[in-house]
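# Build me a structure from this.
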Amino acid sequence: MNGYHILLVEDDSMIGDLLQKMLVREGYQVTWEKDGENVLDIIHQIDLVIMDIMLPGEDGYQVTKKIKNAGLNIPIIFLSARNDIDSKLQGLTIGEDYMIKPFDPRELLLRMKKMLENQYGTFTQIKHVFIDAEHKKVFHRSLHQEVAFTAIERKIFFYLYENRDRTLTKEHFFDYLWQLEDRNPNIVNVHIKKIREKIHDHTGEIIQNIYGEGYRLNTHMKK
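Predicted coordinates:
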């Protein structure tokens, strides 16, 4: 699981099945559609689209234009057996990339990885939690489920993250967050409890209570 939800629009069952299995094996969440009929109904959940061109009904170009006309900035990679220059230019004009069938799956995965990083940045994954340190955002299970932290909860979480795998005492938290306020010994516990609830860390594996010392955000765990 890497947090990204891929929409595969491909009417060829053999190619679609192979791509779906490959992407799932690489940790992506995949929705596979054999035509473009339902794409706009689910597109708000999607991070990247792999689009065939020759589809039943509307072709891949038409479906892509609908996505773009809806104001959705979602990267789209065309996969097509068409290798003429006009098809390539049209695909690169309305989409972000164009690959010709047959293709090497390793190349597709690398292009996807670079495109996703350029579009969304890079994330740190700790079990089911995805952390965007640059933008101070935390996601639960997928990039469409951002954790709704309060301002103080966000400060505490990223203070733990910046000092990950290191035990922080309550005095550390007080010095960092409440320098001019009364130091209620329970206030850290209350906020940590709420953070754990919001990231579904009910067993305290991610934010661990080090008895008699403080709290530690653990990164060295199996996902």
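
# When you work out contacts or count neighbours from here on, use the C-alpha atoms and nothing else.
Fine.

# buried set for the lengthiest helix in the chain?
In the chain, taking DSSP state H as the definition, the longest helix is helix 105-120. By neighbour count on 16 or more other C-alpha atoms under 10 Å, the buried set for helix 105-120 is 108, 112, 115-116.

# That one packs against which elements?
If contacts are counted by 3 or more C-alpha pairs under 8 Å, 6 or more residues apart in numbering; DSSP states H and E, helix 105-120 sits against no helix or strand.

# Please generate a structure for the following sequence too, so the two can be compared:
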Amino acid sequence: MSRILIVDDDPAILSGVSTLLEQAGYEIAQAASLAQARSHLQAFNPPSLVILDLMLPDGDGFELCRQIRQGGQYLPILMLSARDELQDRVEGLTVGADDYLTKPFAPAELVARVRAILRLAQHQRETIGSFECGKLRFDCELQRAWWDEQLLELTPKESGVLLQLMRQPSHVWGRLALLQTVWGTNFLGDSRIVDVCVQRLRAKINQLDANADPIQTVRGFGYRLKCEP
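Here you go, the predicted model:
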């Protein structure tokens, strides 16, 4: 059974979301602060998914998301926040969240997004093998990628997009195809999330090699991977 950590300082949200996801068949852990969340993340049995509010008494969710990604943990994150401005959603995805849902939300949509995120994470863990393309290498079992033998710290969605591009380097992947493959056919958000994810991938590769440009944009079609030594 997947274990989900809900981080929110609103008792009503904690209770309501916990009940909703327990009824959907998930085990639940709760945290009302960043400190409590960190304690859960350091436990022997870490969660399979974090549902993360932004406004917390001892900091914000962006901070915790950054720390999780900097630590190299392969842990899906769904941000759930009343902050519905475009800049907040973009920042959430940029710092490493896999999805962003605003409050108030439809219970059925939250459950659908949780299932889609966990399904992708499980699929990626079960995919055995490795792929190489120029200086890029992806280990499917470890769910880790390297550029020129330097580890890339990727989110599950970034890993999913990179894996699809590496499976067929010469194939041009359209935005819709990547969205359906990585986020799932039931994803209800903005398709431009694919572009944000590709931008983050490029930025992380450029942090290791400023001259690297392995992900090509094919105008009007989508993206493909360029394999160069």
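
# Buried residues in the helix or strand just after the longest helix of the first structure, which are they?
Per DSSP states H and E, the first helix or strand lying C-terminal to helix 105-120 of the first structure is strand 124-126. Neighbour-count burial for strand 124-126 of the first structure, counted by 16+ other C-alpha under 10 Å, picks out 125-126.

# Spit out the contact partners of the residue positioned nearest the centre of the second structure.
Nearest to the geometric centre of the second structure sits Asp98, at 2.6 Å (C-alpha atoms, centre = their mean). Counting by C-alpha atoms under 8 Å, 6 or more residues apart in numbering, Asp98 of the second structure makes contact with 76-78, 117, 155-157.

# Quick one: map Val17 of the second structure onto the first structure.
Mapped onto the first structure by TM-score structural alignment, Val17 of the second structure lines up with Leu19.

# Packing partners of the helix or strand hosting that match?
For Leu19 of the first structure, the host element (DSSP H and E) is helix 13-25. Packing partners of helix 13-25 of the first structure (3+ C-alpha pairs under 8 Å, 6+ apart): strand 29-33.

# rewinding a little: still touching in the first structure? Go through the contacts of Asp98 of the second structure.
On the basis of both residues aligned by TM-score structural alignment, their matches' C-alpha atoms under 8 Å, what survives of these in the first structure is 76-78.

# ok, so of those, who is nearest Pro11 of the second structure?
Leu78 (18.5 Å; C-alpha to C-alpha).

# what packs against the helix or strand harbouring the closest one?
Taking DSSP H and E as the criterion, Leu78 of the second structure maps to strand 77-81. Strand 77-81 of the second structure sits against strand 49-52, strand 99-102, with contacts defined as 3+ C-alpha pairs under 8 Å, 6+ apart.

# In the helix or strand following it, which of the residues would be classed as buried?
Sequence order places helix 86-95 as the next helix or strand after strand 77-81 of the second structure, per DSSP H and E. Buried positions in helix 86-95 of the second structure, judged by neighbour count with 16+ other C-alpha under 10 Å: 88-89, 92-95.

# Please identify the deepest-packed of the helices and strands packed on strand 77-81 of the second structure.
Ranked by mean neighbour count, these are led by strand 49-52 with a mean of 24 (mean count of other C-alpha atoms under 10 Å).

# average distance between the helix or strand that that one is followed by and the first structure?
Following strand 49-52 of the second structure in sequence order, the next helix or strand is strand 55-56 (DSSP H and E). Superposed on the first structure, strand 55-56 of the second structure shows a mean distance to its aligned partners of 0.5 Å (mean C-alpha distance after the TM-score superposition for the first structure).

# what sits up against strand 55-56 of the second structure?
So strand 55-56 of the second structure is contacted by 8-9, 32-34, 61, 81 (C-alpha under 8 Å, 6+ apart).

# Would you mind getting the average deviation of the next helix or strand after that strand from the first structure?
Sequence-wise, the next helix or strand downstream of strand 55-56 of the second structure (DSSP H and E) is strand 59-60. With the two structures superposed, strand 59-60 of the second structure lies on average 1.0 Å from its match in the first structure, counting by mean C-alpha distance after the TM-score superposition for the first structure.
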